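Chemist: predicted model, plus sequence, below.
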Amino acid sequence: MAQPKFDLKQHVTDIIIQEIEKGTPPWQCPWTGSVKQFALPLRHNGTPYRGINVLVLWVQAHLSGYASEHWMTYRQAQELGDQVRKGEKSTPSVFYVTFERKDDETAAHDDEAKARIPFLKTNRVLSVAQIDGLPENYYAEPVPPVNLGTEPDQRLENFF
């Protein structure tokens, strides 16, 4: 029996529903600068992800506590000579590619008549937090907790 096709829309919907059902909205965070929040997810080469991938990778980083915004495939990690930790799970990302197919009706009249057909492909990526041995520039620097207005500022208290 064939394995069911991966449905990214259903995957994202299920994750969001699970978080809502937990009762603690993930968008309500303490006002400290101790966690790097919502940096755009980046490919291994520094190019930002776009579209639904941003939401998928943000959610996965939040759920797993990943501090770095860099993501890469298993093969890309191997090419850098690094090793994914045993037992780590990848996260789906998607991208569109096109292929050209000659249109049979116009092919008889025009050799260049080609139909561009877009289709969606799924890729599995890992956060660099799941990979050992990468160059230091891939890893997020720890951010010390910062007071973001939770403690009174004595200068302002004196002013008012």
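Modeler: Cool, the structure landed. Since this is a predicted model, take the numbers as computed values, not measurements. Residues are numbered from 1 along each chain as shown.
Chemist: contacts and neighbour counts: CA atoms only from here.
Modeler: Noted.
Chemist: need the contact list for residue 9.
Modeler: Listed by CA atoms under 8 Å, 6 or more residues apart in numbering, the contact set of residue 9 is empty.
Chemist: buried residues in the lengthiest helix in the chain?
Modeler: When the chain is scanned for its longest helix (criterion: DSSP state H), the result is helix 8-22. For helix 8-22, burial by neighbour count (16 or more other CA atoms under 10 Å) applies to 8, 12.
Chemist: elements contacting the helix or strand following that helix?
Modeler: Sequence-wise, the next helix or strand downstream of helix 8-22 (DSSP states H and E) is helix 52-64. Packing contacts for helix 52-64, counted by 3 or more CA pairs under 8 Å, 6 or more residues apart in numbering; DSSP states H and E, involve strand 91-102.
Chemist: quick one: distance of the strand it packs on to the chain centre.
Modeler: Relative to the centre of its chain, strand 91-102 is centred 18 Å away, using CA atoms, centre = their mean, to the nearest Å.
Chemist: any idea which helix or strand comes after that strand?
Modeler: With DSSP H and E, the next secondary element past strand 91-102 is helix 104-107.
Chemist: which residues are contacting that next one?
Modeler: For helix 104-107, using CA under 8 Å, 6+ apart, the contacting residues are 113-114.
Chemist: swap in 7 Å and give it another go.
Modeler: For helix 104-107, the surrounding residues in contact (CA atoms under 7 Å, 6 or more residues apart in numbering) are residue 113.
Chemist: what does the next helix or strand after that helix contact?
Modeler: Later in the chain than helix 104-107, the nearest helix or strand by DSSP H and E is strand 114-127. Applying CA under 7 Å, 6+ apart, the external contacts of strand 114-127 come out as 70-74, 90-103.
Chemist: the next helix or strand after strand 114-127 packs against which elements?
Modeler: With elements assigned by DSSP H and E, the helix or strand that comes after strand 114-127 is strand 131-132. Packing partners of strand 131-132 (3 or more CA pairs under 7 Å, 6 or more residues apart in numbering; DSSP states H and E): strand 83-84.
Chemist: what's the strand it packs on packed up against?
Modeler: strand 131-132.
Chemist: could you rerun that using 8 Å?
Modeler: helix 74-79, strand 131-132.
Chemist: nearest to residue 113, of the ones you listed?
Modeler: Taking CA to CA, helix 74-79 is the member of these nearest to residue 113, at 36.0 Å.
Chemist: name the residues of the closest one that are buried.
Modeler: 74, 77.
Chemist: pasting the second one now:
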Amino acid sequence: MGKQRRDIYQEVTDKIIDLLDQGTVPWQNPIKRGNGDGWPKNMHSGKNYRGINVFLLGMRAWESGFASDYWLTFKQSKERGGQVKKGEKSSLVIFWKQLDKEDPETGEDIKIPVLRHYNVFNVEQCEGIEIPDAPKEIVTDPFIPLERAEAIVDGFPNPPKINYEGRRAYYRPSVDEVFIPEPELFEDRECFYNTLLHECSHATGHSKRLNRGLDTDLAPFGSPDYSKEELVAEMSAAFLCATAGISPPTIEQSAAYIDNWRKQLQGDKKLVVQAAGAAQKSADLILGTQFDQASSPKESPKQTKTVEQQPEPATSQTAARTQLELF
């Protein structure tokens, strides 16, 4: 029996759908990266990758936190006197190759485009190779918090620990901690707070809060219950952003994201209503309000940060969407 042929088309499609299902739009990311221009490049030729390869490598860089734009093959790393670090996983790159073939009807020589692929590694996955665009000190404008958004975060009763580190944002229910990049690494403040409130909304599902089973009975990735949790977190973040006065563009993006999940689960007519109810409870818990109380954030007793009264309009296309960590 011959070796089963690899379906590259399906692999590429699956990678895109996988991230969309996790709430990540592959071609949009408000978290700033290193010194490069953000366009994936082959380190050997210096040329930019094109087409679907831009998204494939861009997604991998975002998932893994790579700051460099440069990629190379295993062989190319050896040629440069380095090597791929043990245990590192490669990334898929595809290209079209023109094959010479004889037309069976006319007998003329013709060229047939055939899809081919190879594997590459980000230069940060290698050792012994100088990284051309290694991050230097990132110069950013001072981050000026939004008063109302800060009051919401600071007023979260019995909150999870919030860690400002890395280049991904997620909630890890096993340790009840939120991980998010430093605020300065986001394109704007609205994106930062929208992302932070999304992850804090996940944290309300911990067993010591509203107990949606995140740390005790987390549903498998891709299941309806898993998707519902993402929908709850996004709806809750939309409620909280509205309370914080986050500008309308961000709320509209949330609405589009919510609609994506609704379409994913069309078979459950009760989903949106149930998710909205759970999201309202999540937002109420973070705000410290009861059903008959006004939905306004509690003022933090200690405000040590320099704040501004009114938010500025959002400028980026979307806010980061991230999945729960499954461990």
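Modeler: Done, it's in. What you see is a predicted model; the values in this text were computed from it and never measured.
Chemist: TM-score for these two?
Modeler: TM-score for the superposed chains, counting by TM-score structural alignment, normalised by the length of structure 1: 0.73, backed by 146 aligned residues with a CA RMSD of 3.2 Å.
Chemist: export the helices and strands packed on strand 83-84 of structure 1 to TSV and tack on distance to residue 38 of structure 1?
Modeler: Shown next, in TSV, are those (distance: least, CA to CA, whole Å):
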stretch	distance to residue 38 of structure 1
helix 74-79	23
strand 131-132	21
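Chemist: of all the ones you listed, which lies closest to residue 30 of structure 1?
Modeler: Per CA to CA, nearest to residue 30 of structure 1 of those: strand 131-132, 28.4 Å.
Chemist: and the end-to-end length of stretch 137-145 of structure 1?
Modeler: 21 Å (CA to CA, to the nearest Å).
Chemist: from the chain's centroid, how far away is it?
Modeler: 18 Å.
Chemist: can you list contacts of it?
Modeler: 32-36, 67-70, 128-129.
Chemist: can you do 10 Å?
Modeler: 31-36, 44-46, 66-71, 127-129, 131 (CA atoms under 10 Å, 6 or more residues apart in numbering).
Chemist: just the buried residues from the residues you listed, in ChimeraX please.
Modeler: The ChimeraX selection below is limited to those of the contacts of stretch 137-145 of structure 1 classed as buried (16+ other CA under 10 Å):
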select :35,44,66,67,68,69,70,71,127,128,129,131
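Chemist: number of nearby residues for the alignment partner in structure 2 of residue 117 of structure 1?
Modeler: Mapped onto structure 2 by TM-score structural alignment, residue 117 of structure 1 lines up with residue 112. By other CA atoms under 10 Å, 14 other residues sit near residue 112 of structure 2.
Chemist: residue 26 of structure 1 too?
Modeler: With other CA under 10 Å as criterion, residue 26 of structure 1 counts 13.
Chemist: contacts only, for it.
Modeler: Counted by CA under 10 Å, 6+ apart, residue 26 of structure 1 has contacts 16, 19-20, 59, 62-63.
Chemist: my read: residue 66 of structure 1 touches residue 128, true?
Modeler: Yes - using CA atoms under 10 Å, residue 66 of structure 1 is in contact with residue 128, at 8.4 Å.
Chemist: one step back: mind checking the helices and strands packed on strand 83-84 of structure 1 for the one nearest to residue 25 of structure 1?
Modeler: The nearest among these, by CA to CA, is strand 131-132 at 29.0 Å.
Chemist: what residues in structure 2 pair up with that closest one?
Modeler: Mapped onto structure 2 using TM-score structural alignment, strand 131-132 of structure 1 spans residues 126-127.
Chemist: how much does that stretch stray from structure 1?
Modeler: Compared with structure 1 after the fit, stretch 126-127 of structure 2 shows a mean deviation of 0.7 Å (mean CA distance after the TM-score superposition for structure 1).
Chemist: from the chain's centre, how far out does that stretch sit?
Modeler: Taking CA atoms, centre = their mean, one finds stretch 126-127 of structure 2 lying 25 Å from the centre of the chain it belongs to.
Chemist: what's the counterpart of residue 101 of structure 1 in structure 2?
Modeler: Matched by TM-score structural alignment, residue 101 of structure 1 corresponds to residue 101 in structure 2.
Chemist: run a quick neighbour tally on the residue nearest to that match when sequence neighbours are not counted.
Modeler: Spatial nearest neighbour of residue 101 of structure 2, excluding adjacent residues (CA to CA, 6 or more residues apart in numbering): residue 110 at 5.3 Å. The number of residues packed around residue 110 of structure 2, counting by other CA under 10 Å, is 13.
Chemist: again with the one 4 residues further on
Modeler: Close neighbours of residue 114 of structure 2, defined as other CA under 10 Å, add up to 10.
Chemist: and stretch 119-136 of structure 1, which residues are buried?
Modeler: Buried residues in stretch 119-136 of structure 1 (16+ other CA under 10 Å): 125-131.
Chemist: with stretch 78-91 of structure 1 instead?
Modeler: 82-84, 90-91.
Chemist: mind checking the SS state of residue 179 of structure 2?
Modeler: strand (DSSP: H, G, I helix; E, B strand; the rest coil).
Chemist: what's the match for it in structure 1?
Modeler: Residue 179 of structure 2 maps onto nothing in structure 1, by TM-score structural alignment.
Chemist: about what we covered before: and the contacts of residue 26 of structure 1 as TSV, adding distance to residue 143 of structure 1?
Modeler: Formatted as TSV, the contacts of residue 26 of structure 1 follow (distance: CA to CA, whole Å):
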residue	distance to residue 143 of structure 1
16	27
19	25
20	28
59	20
62	16
63	19
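Chemist: out of those, which two sit at the greatest distance?
Modeler: Among these, 20 and 62 lie farthest apart (CA to CA), at 13.9 Å.
Chemist: re earlier: dump the buried residues of stretch 119-136 of structure 1 to a markdown table, plus distance to residue 4 of structure 1.
Modeler: As requested, the buried residues of stretch 119-136 of structure 1 are arranged in a markdown table below (distance: CA to CA, whole Å):
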| residue | distance to residue 4 of structure 1 |
| --- | --- |
| 125 | 20 |
| 126 | 22 |
| 127 | 26 |
| 128 | 29 |
| 129 | 30 |
| 130 | 27 |
| 131 | 29 |
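Chemist: for residue 157 of structure 1, state which of the residues you listed is nearest.
Modeler: Comparing the buried residues of stretch 119-136 of structure 1 against residue 157 of structure 1 with CA to CA picks out residue 129 as the nearest, at 42.1 Å.
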